[in-house]
Structure formats: C-alpha cells, structure tokens
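Q: starting from these lines, generate the structure:
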Amino acid sequence: MKQKNNRKPKLGQHFLIDHRYKNLIIDNVNNLGIKNILEIGPGAGAITSELVKYSINFLGLELDRKLYLDLKNKYKDNNVDFLNLDAGKMNTEKYDFFQEKYILVGNLPYYSANMIVRNFITTTFKPKYLIIMIQKEVAENYLSQVPNMKFIGHTIQIYTKVKKITDVPKEAFNPEPNVNSSIILLETKKDNEIIEYPEKLLSFIKKGFSSQRKTLVNSLSLSLKIDKDLLNKELININIDPKLRPGNLEIHDWIKIFNTIIKL
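A: Down below sits the predicted model:
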C-alpha cells in the first residue's frame, strides 16, 4: 500500500496524488484544444509536466515561495514561466500572456478559491475556460439552480456557464483534507452575453440574500429599509410573488425587481 506523507498543509495546499483524477484533468484540457495554459497553484507539479508538454505557452502562478523556486529550477523552456504571486489579486492587464486565448487550470486552495475564480472571470482578459478543483460544497453552490439558488451561484453564473466533471474523494489528496472536492468546467460568457452592470446587480441581489430564509418581501424590506406594504405592492405589480424566498428567483426576476426598486 502506498503511504502518505501526511504533512501539514501550508497556504491551504492539498496535493492531488491520485493519477485517475490527474489524467481526467489533462484529458479535459486536451479536449478543449487551447494551448495557452495558465496553472494556478501548481504546487509540487502533480499535473504541471503534462500541461507543459501540451501547451504552446505555459504560465504557472505559485504563492508558496519554495515551491515557486523549485518549479523555476525544474522547467527551463522558453515557453514556460512561473510567477510568485497571489492569483486572487493578479492584474491580467500587466502580462502579455493574457492577450491570447487561454485556459485556466488549477487545484484551488479552499480558502481562496472564490476570490481567485471571481478575479479571473471578471477581468478584462479572462480565460475562455476554467478547469478547476474546489471544495464539493462550493462547487454545488456554483451549480445551484432554483428553488435552491445560492447567491454565490449568481456571482459565477452571470459570467460563466458551469458544468460538473466529477467529484473527487478526499483520499485522492495528500495531506488528506476534511472534505471532498469536485472538478468543474466553467466557460466564460462573451461580453454581449453578460447583463449590463453585473456587479451593481449582484450587490443588490446580495441584499436580497441577507436573510435568505425569510420571504423575499421581508428580506428586501429589512436590508433596503423600504416599507413592507409598499414593497409587497410593487412586487405583485411585476408578477413576483412576495412570499417567495431568494433561492426561488432566476436572474431575470432579480433584474425586474432591481429596475422597479431603484425608481422608488
């Protein structure tokens, strides 16, 4: 039996060691046919060598300084580079790599996955696809649909089309995390497919989810400090049931509500 090192994770790192899931990620990258590849958190290089072989241009972002130096020393090809920085705060406009169509691939740290994903799907030079491994519960929220829609689902689905590839058991990692993971595929939408002023709408939706177990009229009246009777009337006027809960609403419902409330 293969023994695990069981080292303490640093910077939220859990390294993928099961070759079945490594191969599945590589196969999905190959199927997309884009050879400019950005890897977030290559770590010990579980899939890096295969990505480098496949790519025309490869860029890896590694926050751990020691791992970053190990990777820089290992890969010397002209079309391969690594940066020691935080992917959640990276400005893609500063680097030539992002001028071309590219894929983002990564086993993302649980604690910073949302920040990293949101940074890249809202940036000027966004990836065409993201193949990422994240905590299973978070992946389910990304994929959520009515009547159990989550706020985080809106923040992702406004900008991307999301598909689950597979779930990954915690035993596939070293050190072993406390939770299972999922590999998902996100395809970023074209600019003309994204609603106007998406961040303004998301800020409004967030207020609606501030008390998501309450009915819509109660949640919005509390967060927006609007008279409940007035709000109830306005929701009925646009054919929105005030007794619905936030998770029952599609994005087009929120747009109708937002356009109505800003006039009050």
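Q: for the rest of this, base every contact and every neighbour count on C-alpha atoms.
A: Fine.
Q: just list the residues touching R65, thanks.
A: N84 (Cα atoms under 8 Å, 6 or more residues apart in numbering).
Q: kindly recompute the last result at 6 Å.
A: Neighbour list for R65: empty [criterion: Cα atoms under 6 Å, 6 or more residues apart in numbering].
Q: next one: it from F58, what distance?
A: 19 Å (Cα to Cα, to the nearest Å).
Q: swap in L185?
A: From L185 over to F58 (counting by Cα to Cα), the distance is 19 Å.
Q: same thing with F204?
A: From F204 to F58 the distance is 38 Å (Cα to Cα).
Q: sequence B follows; please return its structure for comparison with A:
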Amino acid sequence: MLSPLPVQSILKDYGLHPKKGLGQNFLVDDTYLQRIVEAAGVSPQDEVLEIGAGLGSLTRYLAASAGRVCAVEMDGRFMPVLKKVLKDFDNVTLVNADMMETDPGEWMRQPGYQVVANIPYYITSALIRHLLESGVKPGRMTLTIQKEVAQRICAKAGDLSLLALSVQVFGNPRVALAIPAGAFYPAPKVDSAVLTVELLENPLIPQEHLAEFFNLAKAAFSHKRKMLHNALSGYAGLGAEGAARLLEKAAIDAQRRAQTLTLEEWGRLADASLQLKAQQNLIT
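A: Modelled structure (predicted):
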C-alpha cells in the first residue's frame, strides 16, 4: 500500500478549500482507495480514464496497477498539486478539462478502456451517454456516488426510476462496496458506494431509438404516480386518444405506471411511438 496522502495538510499548504457545488469530498481512507482499484479490476494491461482526479489520492493507486492513466480534473486549482503528487508516475497523463465538454477520444487510444470516477450523482446518466457516444468507447465504469443513488440505479422492474433506466440501457450495474461518510474529507452527509457498470457493446434500445426512449421515459416519470395513459397524454401532443393508441400498439396495459415497465417494454414503446409518428408524417 502507498503512503497515505496528507489531504488536509495539502489543502492548507496550497490555500485550497473544497467546493461543495462540485462535490469535492476527498477520500482519505487508503483502505477504500485500494478497494476501489480492486473493484474496478484494474490490471497492467488496462488504460484508465479517471474523471475527477482531485488531489491525486486515487490516481496514485490506479497508476500503480494500470498500464496507463489519463487523469482528468476540471478544477484548475488542483493541477499544481497533481503535478507534484504524481511526479514519480510516468504512466499518468494529466488533463485540466470538463469531461462533459470533451471527447475522451482525444486521450484514449483504444475502445474498451476503464473509467473510474468520483462524480456528483446527478451527472451519472449524462456522463455514461457522453462516453458511449464517443468514437472510443469504454468497456467498464467504476463510479463512487451516493449509496442510496447507487442502490436506485440497480433497482429491478417494479421499482425502476428514470436514472436506473438511463444506466441499465447501457450496461449492467452492481454495487461493489459501501464507503462510510467518515472516510471522506470533508465528510458528506450521506454514505457513498462504489458502483461498477459492465457496459454493453450495444445499448438494449437500438441507437436510432434512444432519443425517443429517453423523451418518453422523461415524460412518463415526470408523472410517475399517474397511469401511463394519463402520464403520456401530454407527450408530443398525443392527447388521451393518442396515448391510448400508442400503448395499445406497444401491447402495454394503459393502467400501468412508468416504474413497472421493463427495458424491453420501454423499447417496444419507443418503437411504437416512432412508427406512429412516421405514419402521421405520411398522412400529413
């Protein structure tokens, strides 16, 4: 195990203060840093894209196990620290950038690379979509996020959320381990968990149907207490009759609710919606 990084001393020496809005809670328990690398299954053959490098605590452990690490950090204040902390690792490339506005293909050479990230939960789905729409796609993601959110992402049909759907359409999520709030500095108000997502070669919903799938799901989950025929009546000007026709075409009971549908049923719904839109265009 590497020597612990004195996070609080580093912050003090550099006059740095964590920004709550950026989810800057630094993992200071090295036992968990090592366990994250183990959960990710990082090997010397792997290229790793680390998103949210922070002060480099996890970056060091990744660099000690991986063939190459590209460590991305959007907060430029941390770059001098990262350069000093990682100066002895010649397999690390440091990048100061916002991952959501950058194509990972700029730094990752081959598809199938690993992503390891400590991110605010609210960008989880958007980040996965962003990475998978890149020309160089990852094969696996290991994310440190709020424990409750990680559990929601792994939910089964009957208890699905929009976030769970948005992740499961791209891969198979699993909670690998829990991390108590006290393992971070500053300590967040909730516990965290490490979520691994084995990404599929192709999404469960055909690529050309994904936009319609997400639009339908957002519309339905915005009224998740309502039955589907009511929840979807306001979508794309369907109205009550249009929503009923859509659900009938997809062979889905109009009295069900959004959280009860399986991914396969969401796929049918998106397909039926696109077919009906195409027919309407022919008529008009």
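Q: which one's more surrounded, F204 and F58 of the first structure?
A: Neighbours per residue (other Cα atoms under 10 Å) separate F204 of the first structure from F58, with F58 holding more: 24 against 18.
Q: could you find the counterpart of that one in the second structure?
A: In the second structure, F58 of the first structure lines up with V69, judged by TM-score structural alignment.
Q: ranges for the strands of the second structure?
A: 26-27, 47-51, 68-73, 92-96, 113-118, 138-146, 171-179, 184-185, 192-199 (DSSP state E).
Q: got CSV for these, with distance to L274 of the second structure too?
A: Putting the strands of the second structure into CSV (distance: least, Cα to Cα, whole Å) gives the following:
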stretch, distance to L274 of the second structure
strand 26-27, 45
strand 47-51, 36
strand 68-73, 38
strand 92-96, 41
strand 113-118, 33
strand 138-146, 29
strand 171-179, 24
strand 184-185, 47
strand 192-199, 26
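Q: how about K207 of the first structure, nearest residue that isn't a chain neighbour?
A: Leaving out its chain neighbours, the residue that sits closest to K207 of the first structure by Cα to Cα, 6 or more residues apart in numbering is S223, at 5.8 Å.
Q: could you do L67 of the first structure as well?
A: G43 (5.9 Å).
Q: corresponding residue for that neighbour in the second structure?
A: G43 of the first structure maps onto G54 in the second structure, by TM-score structural alignment.
Q: near that match, how many residues? Count them for me, please.
A: G54 of the second structure has 26 nearby residues by other Cα under 10 Å.
Q: just V167 of the second structure next, same as before
A: For V167 of the second structure, using other Cα under 10 Å, the count is 22.
Q: relative to L276 of the second structure, how far out is the residue mapped onto M90 of the first structure from the second structure?
A: Alignment note (TM-score structural alignment): M90 of the first structure maps to T102 of the second structure. Note on T102 of the second structure: its distance to L276 of the second structure, by Cα to Cα, is 36 Å.
Q: A97 of the second structure too?
A: 42 Å.
Q: what residues are up against K147 of the second structure?
A: Counted by Cα under 6 Å, 6+ apart, K147 of the second structure has contacts 191-193.
Q: just give me the match in the first structure for it.
A: Per TM-score structural alignment, K147 of the second structure is aligned with K136.
Q: just give the nearest non-adjacent residue to its match, would you?
A: Nearest to K136 of the first structure is S181, by Cα to Cα, 6+ apart, at 4.2 Å.
Q: isn't the one you found up against V138?
A: No - assessed by Cα atoms under 6 Å, S181 of the first structure is found out of contact with V138, at 8.7 Å.
Q: tell me, what residue is most central in the second structure?
A: T124 (2.9 Å; Cα atoms, centre = their mean).
Q: T102 and L276 of the second structure: which is more packed in?
A: Neighbour totals were compared for T102 of the second structure and L276, and L276 leads with 16 against 13 (other Cα under 10 Å).
Q: how much space between the residue lying closest to the more buried one once chain neighbours are set aside and L82 of the second structure?
A: Nearest residue to L276 of the second structure in three dimensions, chain neighbours excluded: L246, at 7.5 Å (Cα to Cα, 6+ apart). Separation of L246 of the second structure from L82 of the second structure (Cα to Cα): 53 Å.
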